[in-house]
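A.B. asks: Provided below are the primary sequence and the corresponding predicted coordinates.
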Amino acid sequence: MQRIRTSRRARTTLATAAVVLATAASLTGATASADCRQLPGHIFAPYFEGYTADSPAALAAASGNKYLTLAFIQTPAPGSCDIDWNGDPAAPIAWSHYGADIAKIRAAGGDVVPSFGGYTADHGQEEIADSCTDVNKIAQDYESVITTYGVSRLDFDVEDYSESNAAGVDRRNKAIKIVEDWAARTGRRVQFVYTVGTNMTGLNVPTGVGVIQNAVANHARIDIVNIMTFDYYDGQPHEMAADTATAAAAVVQQLRGVYPHASDSELYHHLGVTEMIGIDDFGPPEVTTTADAVTIEKWAAKKGLAELSFWALQRDNGGCVGTGGSDSCSGVAQNTWQFSNTFEAFTKR
């Protein structure tokens, strides 16, 4: 993330909010198909840096995480309609890549969420909906990830050009709608998450809010709006736990305008929060401490958020105190996996 970093790295009116923004009960109450498991209604799923040679299953076991968000899927070059992990043709969307890890994670009672995009892909127009102009092919790519890995949730990290490119935003939401219709026909339950940047005053206007508004216009159900509560880049003092709550409240008020029939409580139930543990890309004063993590987890549980996450699992150690924005350590003094151990309680509540 930079907001999410990687090294390769609404219908305009609604009869009810449940038409597009599904209720929490509807997300968890349906019977899952045989090859498409359902995730808990409240889940902690940190991002795993897929551009490394690390094993997701090994790190999940070592850190105690049951669920991981695997980052990222993108095209190998602008203009392509093909997708690979991190745009690397040597890491195709195939069971041969990550399949054994996913099987081990599931055997331990967990699962994974594949994520499309990431800052580098979004910036370089290698995010699939920016790169490919064929909506049906984009939808087929989404379906291929779902069927290859048997997953029930896709995450879309939308930043930079991918947030402001109106044509790509529209293609992405049209493709999501196609996949939702396909899932309904085939008896699957598939959830869709938009991971987007936020400021202290909420989503970017008009682009960030526009991503969600366009989903509604295309009848695409977005199950979770997952906000990245870091990299504010405003040069102001920040207390990251308190500012997470402030930013989330601002986003909920914006979403009320998009989904006017949903209560604030319902909107919080469809909100996710992603932190960047330790010192983020901007550096001090944007430092999420181990004490902040305790406060954030308790707040997220009290509000009934749908998702809690952080960037990134490989950073969850104290190996580089004082270093900001590292891919391999948090930059703060901590025990290894301390943030994971704190946030994991969120899934159990």
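C.D. replies: Right, received. Where do you want to start? Numbering: from 1, shown residues only.
A.B. asks: from now on I want contacts and neighbour counts done on CA atoms only, so please keep to that.
C.D. replies: OK.
A.B. asks: need the residues that contact stretch 205-215.
C.D. replies: Contact partners of stretch 205-215, identified using C-alpha atoms under 8 Å, 6 or more residues apart in numbering, comprise 10, 12, 163-164, 169-170, 173-174, 196-197, 203, 221-222, 254-255, 258.
A.B. asks: mind listing what's buried in that stretch?
C.D. replies: The neighbour-count check on stretch 205-215 (16 or more other C-alpha atoms under 10 Å) flags 207-215 as buried.
A.B. asks: out of these, list just those in helices.
C.D. replies: Among the buried residues of stretch 205-215, the residues falling in helices (DSSP state H) are 207-215.
A.B. asks: report the distance from the host helix or strand of Thr195 to the chain centre.
C.D. replies: Taking DSSP states H and E as the criterion, Thr195 maps to strand 191-197. Taking C-alpha atoms, centre = their mean, to the nearest Å, one finds strand 191-197 lying 5 Å from the centre of the chain it belongs to.
A.B. asks: buried residues, that strand. List them.
C.D. replies: 191-197.
A.B. asks: and the helices in the chain, which stretches?
C.D. replies: Ranges of helices within the chain are 24-29, 56-63, 99-107, 119-123, 128-131, 135-149, 160-164, 166-185, 207-217, 240-258, 264-269, 290-303, 338-343, 345-348, based on DSSP H.
A.B. asks: adding another structure so you can compare the two:
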Amino acid sequence: MSSGVRRRSSVVGSASARCAVLALFLLGACGSPPPAPAIGSVAPYVYVGGALPALAEVSAATGVRRFVLSFLLAAEGHCAPRWSQGRAVADQALLAQAQQVRDAGGALTVASGGARGRYLEHACSTPHQLADAYGRALSLTGADTLDVDVERPVPVERVASALALARQRHGVSLVVTVPVRDAETGLGSQALALLRALDRRDVPVTANAMIMNLPQRDDWRRTLFAAAERVTSQLQRLWRLPDRSDAYARLGLTFMAGRNDTGPVTTRADARALREFATDRAVGFLGFWSLGRDNGDCPGLPTAVGHCSGIRQPVHAFTRSLAEGPRPAQPTVGRTAP
């Protein structure tokens, strides 16, 4: 993910298991199925290298209860975690925000990697060192999910072993966030190699496809849907899943709010359509890049930047779209247009 600054997960193998997961999220009973399947989890990515938003207030205003803290990197090139732009991993302002989210019943994901900076995955020379680095951030923030955002080549076997160790030590869910090349190709060889390495270790993950910055085929929304379906087919094959619904349950989709780095614009109507797509298929995760861009402060800007979406919108409109159920697009006027 990029845009000026850059850029779970349960494994569900049967209808009864899926029903149990849905019951947890919807507070319903398996004897009375909901009218539509639920998404496993929704969350905006939060770039913590700049000014911190009031996450608990955003949660109260939008209904979103999970945030993805981004990104863990290597401090001065060493095997020691820090946040983007040099923010200390034990930064008190960030930890206070994390505590407030958890106190309000919310949850956090810690994300490493991203588009820029020295990766921990490169700086740490052994799986145990890398797992220790992940574990420090997980323990400090109280996060229950670890997301490894792999946008550059990494030592696949080392990372897979470290993720297995982190899951064993901390009991966290795991997400592997990977770029989508285009709607026809889907995931590239690097992403597939890491997912295969985790599969060999029997480590369950959500494969989170970055459906952003893609070549646009014709209509942008159809391009996003086609990319999502292509990745689902790849996952179903890779994990040898007889039921496509099981592949959807382990699929994540992350879009870029507003203007993408490559030019196309993901509108609020597109976000609602993606929410409906994910709900209909019971997708494991839906997110977007990023909370800091989720405002209408730079409508019409022809290039993507890190602090606004580039389109006319109310503040936190995309964040709200994650939590809201499907609904028809509303007519818009002036600054609140998609």
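C.D. replies: Noted; the coordinates are in hand. From a predicted model like this one, the values you see are computed outputs, not experimental measurements.
A.B. asks: mind checking the TM-score on these two?
C.D. replies: The TM-score (TM-score structural alignment, normalised by the length of structure 2) is 0.81; 304 aligned residues with a C-alpha RMSD of 2.7 Å.
A.B. asks: which residues does Ala43 of structure 2 contact?
C.D. replies: Here Ala43 of structure 2 is in contact with 64-68, 285-288, 319, 322 (C-alpha under 8 Å, 6+ apart).
A.B. asks: for those, which one is nearest Ala75 of structure 2?
C.D. replies: Val68 (19.9 Å; C-alpha to C-alpha).
A.B. asks: pretty sure that closest one sits against Pro44.
C.D. replies: Yes - counting by C-alpha atoms under 8 Å, Pro44 is a contact partner of Val68 of structure 2 at 6.2 Å.
A.B. asks: what comes into contact with stretch 307-323 of structure 1?
C.D. replies: Stretch 307-323 of structure 1 is contacted from outside by 1, 4, 42-49, 59, 224, 226, 271-277, 279, 297, 300, 326-340, 343, 346, using C-alpha under 8 Å, 6+ apart.
A.B. asks: counting neighbours, what do you get for Arg230 of structure 2?
C.D. replies: Per other C-alpha atoms under 10 Å, the neighbour tally for Arg230 of structure 2 reads 18.
A.B. asks: what's the match for it in structure 1?
C.D. replies: Matched to structure 1 by TM-score structural alignment, Arg230 of structure 2 sits across from Ala250.
A.B. asks: quick one, what contacts Ala220 of structure 1?
C.D. replies: Residues counted as contacts of Ala220 of structure 1 (C-alpha under 8 Å, 6+ apart) are 20, 173-174, 176-177, 180.
A.B. asks: out of those, who's nearest Ser152 of structure 1?
C.D. replies: Among the contacts of Ala220 of structure 1, and counting by C-alpha to C-alpha, the member closest to Ser152 of structure 1 is Glu180, at 11.3 Å.
A.B. asks: next up, the contacts around the closest one.
C.D. replies: Contacts for Glu180 of structure 1 were tallied using C-alpha under 8 Å, 6+ apart; they are 190, 220-221.
A.B. asks: recalculate using a threshold of 10 Å.
C.D. replies: Residues in contact with Glu180 of structure 1 (C-alpha atoms under 10 Å, 6 or more residues apart in numbering) are 139, 143, 174, 186, 188-192, 219-221.
A.B. asks: that one maps to what in structure 2?
C.D. replies: Matched to structure 2 by TM-score structural alignment, Glu180 of structure 1 sits across from Arg167.
A.B. asks: rewinding a little: narrow the contacts of stretch 307-323 of structure 1 to those in strands?
C.D. replies: Applying DSSP state E to these, the entries found in strands are 43-44, 47-49, 224, 226, 271-276, 279.
A.B. asks: okay, Tyr98 of structure 1 and Asp157 of structure 1: tell me how far apart.
C.D. replies: For Tyr98 of structure 1, the distance to Asp157 of structure 1 (C-alpha to C-alpha, to the nearest Å) stands at 20 Å.
A.B. asks: more crowded one of these two?
C.D. replies: Shown here are Tyr98 of structure 1 and Asp157; by other C-alpha under 10 Å, Asp157 has more neighbours (29 against 20).
A.B. asks: doesn't Leu68 make contact with Ser55 of structure 1?
C.D. replies: No - in this structure, Ser55 of structure 1 is not within contact of Leu68 by C-alpha atoms under 10 Å, at 11.6 Å.
A.B. asks: common neighbours of the two, please.
C.D. replies: Listed as contacting both Ser55 of structure 1 and Leu68 by C-alpha under 10 Å, 6+ apart are 48, 102.
A.B. asks: of these two, who's got more company?
C.D. replies: Using other C-alpha under 10 Å as the criterion, Ser55 of structure 1 and Leu68 rank with Leu68 on top: 26 against 15.
A.B. asks: mind checking what the more buried one lines up with in structure 2?
C.D. replies: Mapped onto structure 2 by TM-score structural alignment, Leu68 of structure 1 lines up with Phe67.
A.B. asks: quick one: its match from Thr109 of structure 2, how far?
C.D. replies: Counting by C-alpha to C-alpha, the separation of Phe67 of structure 2 from Thr109 of structure 2 is 6 Å.
A.B. asks: which neighbours do these two have in common?
C.D. replies: Applying C-alpha under 10 Å, 6+ apart, one finds that Phe67 of structure 2 and Thr109 are jointly contacted by 43, 45-46, 143.
A.B. asks: reformat these as a markdown table; add distance to Ala90 of structure 2.
C.D. replies: Listed next are the shared contacts of Phe67 and Thr109 of structure 2 as a markdown table, based on distance: C-alpha to C-alpha, whole Å:
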| residue | distance to Ala90 of structure 2 |
| --- | --- |
| Ala43 | 22 |
| Tyr45 | 19 |
| Val46 | 17 |
| Ala143 | 13 |
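A.B. asks: nearest to Asp103 of structure 2 among those?
C.D. replies: The shortest approach to Asp103 of structure 2 among these belongs to Ala143, at 12.5 Å (C-alpha to C-alpha).
A.B. asks: tell me the contacts of that closest one?
C.D. replies: If you count contacts by C-alpha under 10 Å, 6+ apart, Ala143 of structure 2 has them with 66-69, 98-99, 102, 107-110, 135, 137, 170, 172-173.
A.B. asks: need the counterpart of it in structure 1.
C.D. replies: Mapped onto structure 1 by TM-score structural alignment, Ala143 of structure 2 lines up with Val151.
A.B. asks: how close does its match sit to Asp130 of structure 1?
C.D. replies: From Val151 of structure 1 to Asp130 of structure 1 the distance is 23 Å (C-alpha to C-alpha).
A.B. asks: ditto for Ile279 of structure 1
C.D. replies: On the measure of C-alpha to C-alpha, Ile279 of structure 1 and Asp130 of structure 1 end up 30 Å apart.
A.B. asks: looking at those two, which one has more neighbours?
C.D. replies: A direct count of neighbours by other C-alpha under 10 Å for Ile279 of structure 1 and Asp130 places Asp130 higher, at 30 against 25.
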